[in-house]
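>>> here is a sequence together with a model predicted from it:
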Amino acid sequence: MNPVTTAPSTRELAHPAREEIRLEGVLHALSDPIRLSVVSDLAAEEQELSCSHFVLPVTKSTTTHHFRVLRESGVIQQVYRGTAKMNGLRRDDLDALFPGLLDSVLAAAAGQAHRLGGS
């Protein structure tokens, strides 16, 4: 008897394995202010947050694009929990591959926001 293989669920999202994450992809993902704000929020909360948690000044389709870039670059992990798409920062993977990078970028972003009078 042949084993039964099931097609992946349409609700499963593709993520790169740790060894597939590339520095240039991470830097590209973090170079956009919208995506950087999402990552900053995830780092500050230290837990998964639903997509609806984020109030971004862009259309829904653009928001979807930003989350896809973050996921495909290996910066975040997205999973469905019921009807909510949850987002978590892949801090362990990023810290293992690029020690200090995430903390440095987040500190620089916070310093810039403070310098420019933001939050």
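The structure has been received and is ready for your questions.
>>> all contacts plus neighbour counts: C-alpha atoms, from now on.
OK.
>>> relative to Ala109, how far out is Asp41?
Distance from Asp41 to Ala109, counting by CA to CA, to the nearest Å: 12 Å.
>>> check Lys85 too.
Noted for Lys85: a distance of 26 Å to Ala109, by CA to CA.
>>> touching, Ile76 and Asp92? I think so.
No. Between Ile76 and Asp92 there is no contact under CA atoms under 8 Å: 10.7 Å.
>>> second structure follows, compare the two:
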Amino acid sequence: MIAQHPDRDQILLENVLSALGNPLRLRIVRVLAHGGEQSCGSILDGVSKSTLTHHWRVLRDSGVIWQRPSGRENLLSLRREDLDARFPGLLDALLNAVESGSPAAAPAGASATATRAPAAT
């Protein structure tokens, strides 16, 4: 049985950001954003079922995804309408940052080195 999904007004920013702070969950959201509703088993390969189950629960409980049973599988979809209503532009900003290779994805210290003044000679 699938746990209750939070209502739109119960979706909290800190829970959404915490859920999307994990690179694997962010990949899942990216797949759902581009591919629409997907079965649990078709989203990512090479990840154990127990690990994926944990990530589905975190995303569902935070209000990021819908999860519904369909036969022997569960189908997942992004709660884009709810997220856009609660936090306008947040989902698009996160997805655009991931797809464009945001500075946050750069190696540690890369931005600091680029802005450092040259050493005196």
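Okay, I see it. In this text the structure is predicted, and so the values were computed from the model without any measurement.
>>> so what number do they get for TM-score?
Comparison of the two superposed chains (TM-score structural alignment, normalised by the length of structure 1) gives a TM-score of 0.81, and 104 aligned residues with a CA RMSD of 1.6 Å.
>>> picking that back up, identify the contacts common to Asp41 and Ala109 of structure 1.
Both Asp41 of structure 1 and Ala109 lack any common contacting residue under the criterion CA atoms under 8 Å, 6 or more residues apart in numbering.
>>> counterpart of Leu76 of structure 2 in structure 1?
Taking TM-score structural alignment, Leu76 of structure 2 has Asn87 as its aligned residue in structure 1.
>>> what are the buried residues along stretch 104-112 of structure 1?
Burial within stretch 104-112 of structure 1, assessed by neighbour count using 16 or more other CA atoms under 10 Å, is assigned to Val105, Leu106, Ala109, Ala110.
>>> typo on my end, stretch 77-90 of structure 1
Gln77, Gln78, Val79, Met86, Asn87, Gly88, Leu89, Arg90.
>>> contacting residues around the spatially most central residue of structure 2?
When CA atoms, centre = their mean is applied to structure 2, the residue found nearest the centroid is Leu26 (3.1 Å). Applying CA under 8 Å, 6+ apart to Leu26 of structure 2 gives the contacts Leu20.
>>> which stretches of structure 1 form strands?
49-50, 76-81, 84-89 (DSSP state E).
>>> mean distance, the shortest one to its aligned residues in structure 2?
Using mean CA distance after the TM-score superposition for structure 1, strand 49-50 of structure 1 ends up 0.4 Å from its aligned counterpart in structure 2, as a mean over the superposed pairs.
>>> for that strand, the distance to its chain's centre please.
11 Å (CA atoms, centre = their mean, to the nearest Å).
>>> check the second one too.
Here strand 76-81 of structure 1 is found 9 Å from its chain centre; the criterion is CA atoms, centre = their mean.
>>> so what touches it?
The contact list for strand 76-81 of structure 1, computed with CA under 8 Å, 6+ apart, reads Arg11, Glu12, Leu13, His15, Leu70, Arg71, Lys85, Met86, Asn87, Gly88, Leu89, Arg90.
>>> now the strands of structure 1 as a markdown table including distance to Leu56 of structure 1?
Output for these, formatted as a markdown table (distance: least, CA to CA, whole Å):
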| stretch | distance to Leu56 of structure 1 |
| --- | --- |
| strand 49-50 | 13 |
| strand 76-81 | 17 |
| strand 84-89 | 15 |
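>>> of all those strands, which one is nearest Glu24 of structure 1?
Closest to Glu24 of structure 1 of those is strand 76-81 (CA to CA; 15.3 Å).
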